[in-house]
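> just a sequence and a predicted model for now, questions to come.
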Amino acid sequence: MLLGHNFIGFETRSAGDKKLQAFSTVQKENLPGDFAIATADEISAAVQKAKAAFETYSQTSFAERAAFLEAIADEIMELGDALILRAHLETGLPEARITGERGRTVGQLRLFATHLQDGSFVDAIIDTAMPDRKPLPRADLRRMMVPIGPVAVFAASNFPLAFSTAGGDTASALAAGCPVVVKAHSAHLGTNELVASAIIKAAQKTGMPDGVFSSLIGEGSVLGQQLVKHPAIKAVGFTGSFRGGMALMKSAVNDREEPIPVYAEMSSINPVLVLPGKIAADADAVAAQLSASITLGVGQFCTNPGLLFIINDSNTEAFVQKLSNALAQVPAATMLNKTICSAYQSERQQLLGQPGVQAVFQGEEAGADYKATASLAQTTAENFRQNSALQNEVFGPTSLVVLCNDAADLKETLAHLHGQLTGTVMGTPDDLAQFHNSVEVMTQKVGRLIYNGVPTGVEVSHAMMHGGPFPATTFAHFTSVGTEAINRFLRPVCYQDCPQEFLPDALKDSNPLHLMRKVDGVFTRNAVGRVAAVSL
């Protein structure tokens, strides 16, 4: 039974009079259950608990944190079908998709647990003392990454599990040694409560401090602003709109005595270069591949391909028609919530109403049923360069074809692109050689470059980069997916001439954690004094 309470560490509270309900686009009505909006006192209590917990949690061993993350994964699985059904009702996503997303969520928790056991994320570097160096001696210098402090995490609308309460931001922050305060997404409040209860159970079972995790309910920007402005919060993880991310960023910099980083993933239209040789060789397969990617999850992925750059030649018109026909075969499907559905209809009309934009295909309106159909439009490269509004994200199954005259026109147009999460190149070997300069331009604009695939589908792994230049994210050198996401919630500290007994284990001469460290410029797992180069 759902209680509708806020989780203030190990306590549950619901002192506020204001309530929220979760609306189901599946049932087209509010779901049972009232959820209490957190009061100012409850918000403060959650953050103060996180601050107190940081003193203990930041000192836990890597093995202890790994056990905590494994326990969270176990507790989420213990929720069983109740979690799948509630998430389906709150998001409209098929139960099979939710089941797969649960697997991804549990998998990334376990991946971070493994990453903790390895310990390499602390990036231990040791420069031993050189007392006899002339003209000046060198001190003993030892550097490693340490937890940054309590982190505020904002749950995303389009991934109720994998980018939400126990998603990648929470998993990476907890792995780093940072307590987490989650702002639950108002569209999936029941799902949040189920997962939050699982995290609390895991924390209690593994002996974590009270306050290592809290979950708060709020609406609009009120709760978010209070969290970001609280002096005890030291970093923010956010996935959502450009406007929302920038509002948090401004508050984190302008409205605090101590500015903090906001790692925001905000907006991307993920350009695809569909090169002429590829179209000539395999037009049907490419059209089918792109149609499936554009409509996957009703287009509600941050990696949805919203721009297609095509060289205008004798095959172009037929290819665009093939893509249009493929999109027409995809039935209307339920969107995540009322707000997203309404925004999609509005954003699509704004795109189609832009000067120089021609509608190629537009499915029937289905907004009354909270459903969306695909759309395809086209414009010229010159028009695209002159109108920055054509780079506004349409969050749903819509894509814009940009027709370029030749390689030079394509290269010039790509130079006008805003920062993106991904860029895709679909081409033959001859294409890749001929349009190499254009690919290089796009590489400067994206965080991940895909060859002869589609951008939808983000592997949770060590090498994944899910980030990109502004405005896709606020920090182009960080990822929100994969083990490298932990780096967002760490900071470097250098210990100079620190006695051995007071050094962290990661920096001690004996290397008790058996970490790979850089000692006097050489990578080794050996103790200091027995350094041997390691072939990497």
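Ah, there it is.

> going forward, measure contacts between C-alpha atoms and count neighbours the same way
OK.

> pull the contacting residues for residue 438.
Counting by CA atoms under 8 Å, 6 or more residues apart in numbering, residue 438 makes contact with 407, 410, 411, 414.

> and it, which helix or strand is it part of?
For residue 438, the element it lies in under DSSP states H and E is helix 436-443.

> circling back to that earlier point, residue 136: which of the contacts of residue 438 is nearest?
The closest of the contacts of residue 438 to residue 136 turns out to be residue 414 (CA to CA; 51.9 Å).

> do you know how far the closest residue to residue 348 other than its chain neighbours is from residue 267?
Leaving aside its chain neighbours, residue 348 sits nearest to residue 394 (6.2 Å; criterion: CA to CA, 6 or more residues apart in numbering). Using CA to CA, to the nearest Å, residue 394 is found at 10 Å from residue 267.

> ok so, going back, looking at the contacts of residue 438, spot the one nearest residue 221.
Closest approach to residue 221 among these (CA to CA): residue 414, at 34.7 Å.

> so what's the closest one up against?
Residues in contact with residue 414, defined by CA under 8 Å, 6+ apart, are 438, 441, 442.

> can we see that at 10 Å?
271, 273, 309, 381, 384-385, 438-445 (CA atoms under 10 Å, 6 or more residues apart in numbering).

> out of those, which is most surrounded?
residue 271 (29 neighbours; other CA atoms under 10 Å).

> surely that residue is in contact with residue 309?
Yes. Between residue 271 and residue 309 there is a contact under CA atoms under 10 Å: 7.2 Å.

> alright, now check it against this:
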Amino acid sequence: MDVIGKQLIRGSQRATGKETFASVHAATGSETQHTFYEATDEEINDAVEAAVDAFETYGKVTHAERAKFLRTIAKEIEQLGDMLLETASSETGLGLERLRGERGRTMNQLNAFASFIEDGSWLRIIIDRADPERKPLPKPDLRQMQVPIGPVAVFGASNFPLAFSVAGGDTAAALASGCPVVFKAHPAHPATCELAATAIMRAVEKCELPAGTFSMLHGRSNRVGGALVTHPHIKAVAFTGSFRGGKALFDQAVRRPEPIPVYAEMGSVNPVLILPSVAKRNRTNVAKQLAGSITLGSGQFCTNPGLLMMSGGDETQDFLSELATELATIQPATMLTSTICNSYIEGIKNQRAVEGVKSLTDGPSSNPSPHLAWISAADAVTHPHVLEEVFGPSSMAVVASSMDELLAFAKSLPGQLTATVLGEESEIGEAAPLIDVLRQKVGRIIFNGYPTGVEVSPAMVHGGPYPATTDARSTSVGTTAIYRFTRPVCFQNFPQQLLPAELRD
């Protein structure tokens, strides 16, 4: 299958603009042979209008038809075979083994949403029957259900070219709810995006759905994303990426004449509370496992454990020394893009320049080598910017003189995606106030595990208070992610024949 580099709109490929860009081999920085056309304003408008037209039909198809569609997408993704994996590996530097697992997760997400919507229980139906004899006023017949909101704009993530991209969780959730999707391809892996998009287009055709049910637009400039978010017919936005990018889209969306929700997942430092027993009795094992989590995928996970919280003296320093030794044994890996690599190196330099920061590993010079440093809790409160996310294989330890000082520091933390507690159950009582503070700061709290690796499950919450996300009430992973793209509607005193089928007696 050839990569054309054009927009995919209404089931066909087109390119009316003249601005182009090339995809890049992550390992070498050299351009591939693929050229991609920047979407024009007219093409963006046509894609959204196609979604509006499709919503008239797609928003009303049966749950069984939508489930079939999602499963067909999963099959079409699988049919792309090694070509999809090899293209993604070239553009991202992620290995074939990692991408093979990510493709499996992508397909599992699609199938999970298909199963979730089939029986209709996801509609959260409430039937409150009439009571005409009630005094002093008769009680009306009230029936509530969830309905899809309309066309949705989805932005893919750089670090998950399959599972958080074209056919990823946001797209699956929106399509499962009955919302057409206009997808903004990520410029760091546009060929991968195009391959996945053609798989969805084939599924649209095979399931005989409206052509505008799914469209994809290429674009390296902010103009394309901005035009998509501010289009008056887009009803919600899903985004995974940097704080700067997510906040910019959020600001544009709320300034619209009709403000719309932006579900932006913008990363965090994911604090890890290390209780005294770890430094005393389980130092070697935890240091090895934690080093693996910090460097997993070259640290390019939004759940990377970028902040360690400890109290104590010599034993704490011994643990950090052992962790630094473990990190030094891990070889640098190719990062997603040269821009991300350069930002990582610059971010570490900025950390090391802060007064009070003491590095335990060498600073990266020209490659993304793992990095560990520490700072006292008092200095961290004085220089809070030292705790900002550095996207890559690094972690900053905050060392307090007591649990009370650590508690005060934890209260100063902004919202996070996750928090982790490492220790023994016998210590939980003393640490309970600190754990309670962390619980209020995050969407997921973990005991004796590691935040990297997000299970796709109905109970999963991949979100958290601002600035980790723009809406702490939602999740971007798991089947409850569907409710970002629905709203409740109440039908009062409707005749049976006019009610949606799911609400009838």
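All right, it came through fine. The structure presented is a predicted model; accordingly, all values stated were derived computationally and were not measured.

> how alike are these chains, TM-score-wise?
After superposition, the two chains reach a TM-score (TM-score structural alignment, normalised by the length of structure 2) of 0.99; 504 aligned residues with a CA RMSD of 0.9 Å.

> returning to what we had before: residue in structure 2 matching the residue nearest to residue 348 of structure 1?
Matched to structure 2 by TM-score structural alignment, residue 394 of structure 1 sits across from residue 390.

> what about its match, which helix or strand?
Under DSSP H and E, no helix or strand contains residue 390 of structure 2.

> ditto for residue 351 of structure 2
In this structure, residue 351 of structure 2 sits in helix 338-352 according to DSSP H and E.

> heading C-terminal from that helix, find the next helix or strand.
strand 358-359.

> off-centre distance for that following strand?
31 Å (CA atoms, centre = their mean, to the nearest Å).

> now the element after it, going C-ward?
Assigned by DSSP H and E, the successor of strand 358-359 of structure 2 is strand 371-376.

> which helices and strands does that next one pack with?
helix 283-295, strand 307-311, helix 314-328, helix 338-352, strand 358-359, helix 377-382, strand 394-400 (3 or more CA pairs under 10 Å, 6 or more residues apart in numbering; DSSP states H and E).

> tell me the most buried of those?
Stretch with highest mean neighbour count among those: strand 394-400 (a mean of 26; mean count of other CA atoms under 10 Å).

> distance from that strand to structure 1 after superposition?
When structure 1 is superposed, strand 394-400 of structure 2 averages 0.5 Å from its matched positions, counting by mean CA distance after the TM-score superposition for structure 1.

> in the stretch 101-250 of structure 2, mark out all the helices, start to finish.
Ranges of helices in the stretch 101-250 of structure 2, per DSSP state H, counting those that start in this stretch, are 169-177, 190-206, 222-229, 243-254.

> most tightly packed of the ones you listed?
Ranked by mean neighbours (mean count of other CA under 10 Å), the helices of the stretch 101-250 of structure 2 are led by helix 169-177, with a mean of 29.

> just to revisit the earlier point, list residues touching both of residue 271 and residue 309 of structure 1?
By the contact definition CA under 10 Å, 6+ apart, residue 271 of structure 1 and residue 309 are jointly contacted by 400, 401, 402, 414, 425.

> take these and write them to JSON lines, including distance to residue 217 of structure 1.
As requested, those are exported to JSON lines (distance: CA to CA, whole Å):
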{"residue": "400", "distance to residue 217 of structure 1": "37"}
{"residue": "401", "distance to residue 217 of structure 1": "41"}
{"residue": "402", "distance to residue 217 of structure 1": "42"}
{"residue": "414", "distance to residue 217 of structure 1": "42"}
{"residue": "425", "distance to residue 217 of structure 1": "42"}
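
> closest one of those residues to residue 77 of structure 1?
Taking CA to CA as the measure, residue 77 of structure 1 lies nearest residue 425 of those, at 38.1 Å.

> name the SS class of the closest one, please.
State at residue 425 of structure 1, reduced to three classes by DSSP: H, G, I helix; E, B strand; the rest coil: strand.

> looking for the alignment partner of it in structure 2.
With TM-score structural alignment as the criterion, residue 425 of structure 1 pairs with residue 421.

> my guess is that match contacts residue 446, does it?
Yes. Using CA under 10 Å, residue 421 of structure 2 makes contact with residue 446 at a distance of 6.1 Å.
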